[in-house]
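A.B. asks: Make a model of this:
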Amino acid sequence: MTETSGKANKTDKNKTSKVKKANKAKPEQPAHDSALTRRRLLGTAGAVGAGGLLVGGLAGAAGAAAARDDKAPLSGVGTAALPFHGTHQAGIADPAQAHGHLLAFDLAPGADRKAAAALLRRWSATAAELTAGRTPKGDDTGIALDAGPSSLTVTFGFGRTFFDRTGLTAKRPFALEPLPSFTQDALDAKRSDGDLWVQIGADDAFVAFHALRLLQRQAGDSARLRWQMNGFNRAPGATERPLTGRNLMGQIDGTNNPKPSDANFDERIFVPKDREGADAWMAGGSYAVVRRIRMLLDTWDHLSPERQEKVIGRRKSDGAPLSGGTETTPVDLDKVNPDGSLAIAGDAHIRVAAPESNRGAAMLRRAYSYHDGFRDDGAPDAGLLFIAWQADPMRGFVPVQRKLDRGDGLSRFLKHEASGLFAVPGGCAEGEYVGQRLLEG
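C.D. replies: Below is the predicted model:
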């Protein structure tokens, strides 16, 4: 899990800009004025410098990390914004936020390509307003009326069955073939797949729920909710300095994630911009593998910390590989202990998941932890909402998961309970909607 899930890594320190502290504006207190709106909050922040507000084309991790990589005041967390429009959809290369919602919808009986286009148009317009910190027209919920955008991102994707139901099978990408079965799978069909997929993330729980509520309402008679999953991560500013996050096993998670600064990052994660053929509409897009992975925490917690470290291949305290160094030291898979044993065990998670063990296969892991209460036997129903991004899942997720399925020591402590694969098109320009090239091409 340490190598196959978790947040996108922080940008290098020399590339991290400092978040400026916003001066506190004097609160307005008119006798009959309405409550402070999201638009007014951003206007006030902009007038005084709005520490953490990100605009322009920084839809990638570099811009988002700048909003997190400093001990910003809480107001800075609230005013951080990521643009909805751009070459790529937001929520892919950006660090995972503190709160996340994953949803899948099925088109309603009788809903056709025209209805799907209208729905994506509504959803895109709403997402653009919310991510900019504005209240969409007709929104009377008041859920996040006094909040800033809080790094909100909304990402849309299409499942395999979407193309059948809209008469677009000729444009269905080959990469959207069904995922193979794995021995650790115990999949619940009701919580897997779906025609449409939505990923919502924000650093404020109310902002995230607000987006969730509006999109669910706007689905109307066009689509019905198939499943929903809710997750969380460490909140920005919760640690003295920026650190790689931990999962519910207590392990530092995401150390070896590809970085936007890597020379081959776009090649691994995004479909080429010059894509031609039936799936040319996917240019600038990516493919998301979504897995709900329950952790057998009671069993895991019975292991000693030393045994846990051997299963993962890293120290629990600081994430350093057992081959030596610090968290970011490259793993030495050939390192041998004085007794002749491998420093990184043969079935250690980081060995089996390493690109060197999988012919260079890699993906960007962007996950959320979840806890859905307790099972009948008293064990926590908790684990990881695993989201893996790649240009081609048949060259990214599938070969790595096959290797993990056969020889990963960590697999004994995991259960894969839900799964989905979604084609996530590139971003859209202002005045357009996500998926327009597919639905109107």
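A.B. asks: only C-alpha atoms for contact and neighbour calcs from this point on.
C.D. replies: OK.
A.B. asks: For the helix or strand where residue 75 lies, buried residues please.
C.D. replies: For residue 75, the host element (DSSP states H and E) is helix 74-79. Neighbour-count burial for helix 74-79 flags 75, 76, 77, 78, 79 (criterion: 16 or more other CA atoms under 10 Å).
A.B. asks: now stretch 61-69
C.D. replies: Quick answer for stretch 61-69 (16+ other CA under 10 Å): 61, 62, 63, 64, 65, 66, 67, 68, 69.
A.B. asks: Closest one of these to residue 163?
C.D. replies: residue 61 (30.7 Å; CA to CA).
A.B. asks: Let me know the distance separating that closest one from residue 100.
C.D. replies: Look at residue 61 and residue 100: by CA to CA, to the nearest Å, they are 17 Å apart.
A.B. asks: Now show me the structure for the sequence below, then we'll compare the two:
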Amino acid sequence: MHVFKDRTEAGRELAHALSSFRGPNTVVLGLPRGGVPVAFEVAVALDAPLDVIVVRKLGVPFQQELAMGAIGENGVRVIDERVRSLSGVTEREFALVERREREVLEARVAQIRAVRAPEDLHGKTAIVVDDGIATGSTARVACTIARGLGAARVVLAVPVAPKDAIGDFPEADEVVCLTTPSPFRAVGRFYSDFSATSDDDVLHLIDAAARRPAATSPLREPAPRHEDVLIPVDGVTLQGSLLLPATAGVVVFAHGSGSSRHSPRNRAVARVLQNAGLGTLLLDLLSPAEELERRAVFDIELLASRLTEATDWLRAGPAGLSRPVGYFGASTGAAAALWAAAEPGARIDAVVSRGGRPDLAIRRLGAVQAPTLLIVGGADLQVLELNREAARYLTCPNRLEIVPRATHLFEEPGALDAVARLARDWFTEHLGGGANPGAARNAAPDEA
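C.D. replies: Alright, predicted model coming up:
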């Protein structure tokens, strides 16, 4: 029995079997979550773009691992009538499972598409990759979606599968499978390490694939500097994550109370800004010990002073004095960003507030000179009213944008996508983008 060390090894072995597909018209599509690490290795080896097709299995209620069907983006659905019939699942039970999985699918699609516009598959060869298949339901849906999105040829590629699941597969023009063991039982039996792949892992791999330098571009821009940094301020050391392109402005993120530089929402926005050619610095404005003190979490003046010192460190070191700098603040972090932007000599070129509390910096708002964008969810009624009131105090160029039906954390499908798009456009207008910010705008998740 062939056992792979992990998904990375499986992806590299699978890439060898797919070497004939290397070329400019190939796109690799991973199935989140477990298929994406495999697909990443295939995409790297073939020098092909990496994208995802989000699919959710419809598990039998009393045996979740047994698929009675699957659903995917764009309303696609495949039903395994044999499994459904044998399991005795009623119409009502099936509908409940589908509704629950559809909610999860739409949330995952919104999260991914906020940072990665879908690849254009028209006329291309789409290689659909998973870490293995059991019944084949999710793979069938994924291949159907790829075909519906215009792929001229669809190839299903998996490290392991039962022979009967891939023997008759009309949804794909070709199936590439490294091993078809019998008995099969479960995909995980054929991996020494079959640990779960997280949503953050998926986003990281998509991001890493998108940042790969083009192999055929001898005149490409130098690769962005990407590193974890330590910033000494005020007798403590702040931790941050810096991505710095060769040119263009930098956006410094100020997180809200209870959040950190690891916030998935702010990291999702940061990726969209990075794809537009901008640099980003995500940092914690408090030390781990200070984060346990509720007083410090809401000490806007302290947070603002830390933000100012971190900005001074950025200008004195990696970014230099000439780059434009912007602030992106969330919740209480928005108040800190506005307070810091109001400091004499701050030289901040733009501010964006997401679900912010500008009222906590109300007495400083009149001194803010940087163009300011306030983004609030339409269903976040209390914060919306606070932002409307705060906007009356701003004398700088400013705008209030309301994301319809969104609540405070912008968790609704498409809400974070809207935030990322608005922030990207505001910062590229006021800070400038990278080598081709216009192309990044054309590839916006909601416009693709």
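A.B. asks: Put one on top of the other, what's the TM-score?
C.D. replies: The TM-score (TM-score structural alignment, normalised by the length of the first structure) is 0.28; 207 aligned residues with a CA RMSD of 7.2 Å.
A.B. asks: so which of the buried residues of stretch 61-69 of the first structure comes closest to residue 351 of the first structure?
C.D. replies: residue 61 (26.3 Å).
A.B. asks: List the contacts of residue 101 of the second structure.
C.D. replies: Counting by CA atoms under 8 Å, 6 or more residues apart in numbering, residue 101 of the second structure touches 56, 57, 58.
A.B. asks: how about CSV for the residues you listed, with secondary structure and distance to residue 199 of the second structure added?
C.D. replies: Output for the contacts of residue 101 of the second structure, formatted as CSV (DSSP: H, G, I helix; E, B strand; the rest coil; distance: CA to CA, whole Å):
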residue, secondary structure, distance to residue 199 of the second structure
56, strand, 14
57, strand, 17
58, strand, 19
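A.B. asks: Among these, find the one with the greatest number of neighbours, please.
C.D. replies: residue 58 (28 neighbours; other CA atoms under 10 Å).
A.B. asks: list the contacts for that residue?
C.D. replies: Contacts for residue 58 of the second structure were tallied using CA under 8 Å, 6+ apart; they are 64, 67, 68, 69, 70, 71, 97, 98, 101.
A.B. asks: go on, residue 208 of the second structure?
C.D. replies: So residue 208 of the second structure contacts nothing (CA under 8 Å, 6+ apart).
A.B. asks: Point me to the helix or strand that includes it.
C.D. replies: helix 199-210.
A.B. asks: related to what we said a few turns ago, nearest to residue 375 of the second structure, out of the contacts of residue 101 of the second structure: which one, please.
C.D. replies: Among these, and counting by CA to CA, the member closest to residue 375 of the second structure is residue 56, at 31.7 Å.
A.B. asks: Could you double-check that the closest one lies in contact with residue 70?
C.D. replies: Yes - applying CA atoms under 8 Å, one finds residue 56 of the second structure in contact with residue 70, separated by 5.6 Å.
A.B. asks: which SS state does residue 402 of the first structure fall under?
C.D. replies: When classified by DSSP: H, G, I helix; E, B strand; the rest coil, residue 402 of the first structure comes out as helix.
A.B. asks: which of the residues in the longest helix seen in the first structure are buried?
C.D. replies: In the first structure, with assignment by DSSP state H, the single longest helix is helix 113-131. Residues of helix 113-131 of the first structure classed as buried by neighbour count (16+ other CA under 10 Å): 113, 115-117, 119-121, 123-131.
A.B. asks: Which elements pack onto it?
C.D. replies: strand 153-158, helix 205-219, helix 436-439 (3 or more CA pairs under 8 Å, 6 or more residues apart in numbering; DSSP states H and E).
A.B. asks: For these, give me JSON lines that also has mean neighbour count and distance to residue 227 of the first structure.
C.D. replies: Below are these laid out as JSON lines (neighbours: other CA atoms under 10 Å; distance: least, CA to CA, whole Å):
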{"stretch": "strand 153-158", "mean neighbour count": "26", "distance to residue 227 of the first structure": "15"}
{"stretch": "helix 205-219", "mean neighbour count": "19", "distance to residue 227 of the first structure": "12"}
{"stretch": "helix 436-439", "mean neighbour count": "17", "distance to residue 227 of the first structure": "24"}
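A.B. asks: Residue 403 of the first structure: which of those is closest?
C.D. replies: strand 153-158 (26.9 Å).
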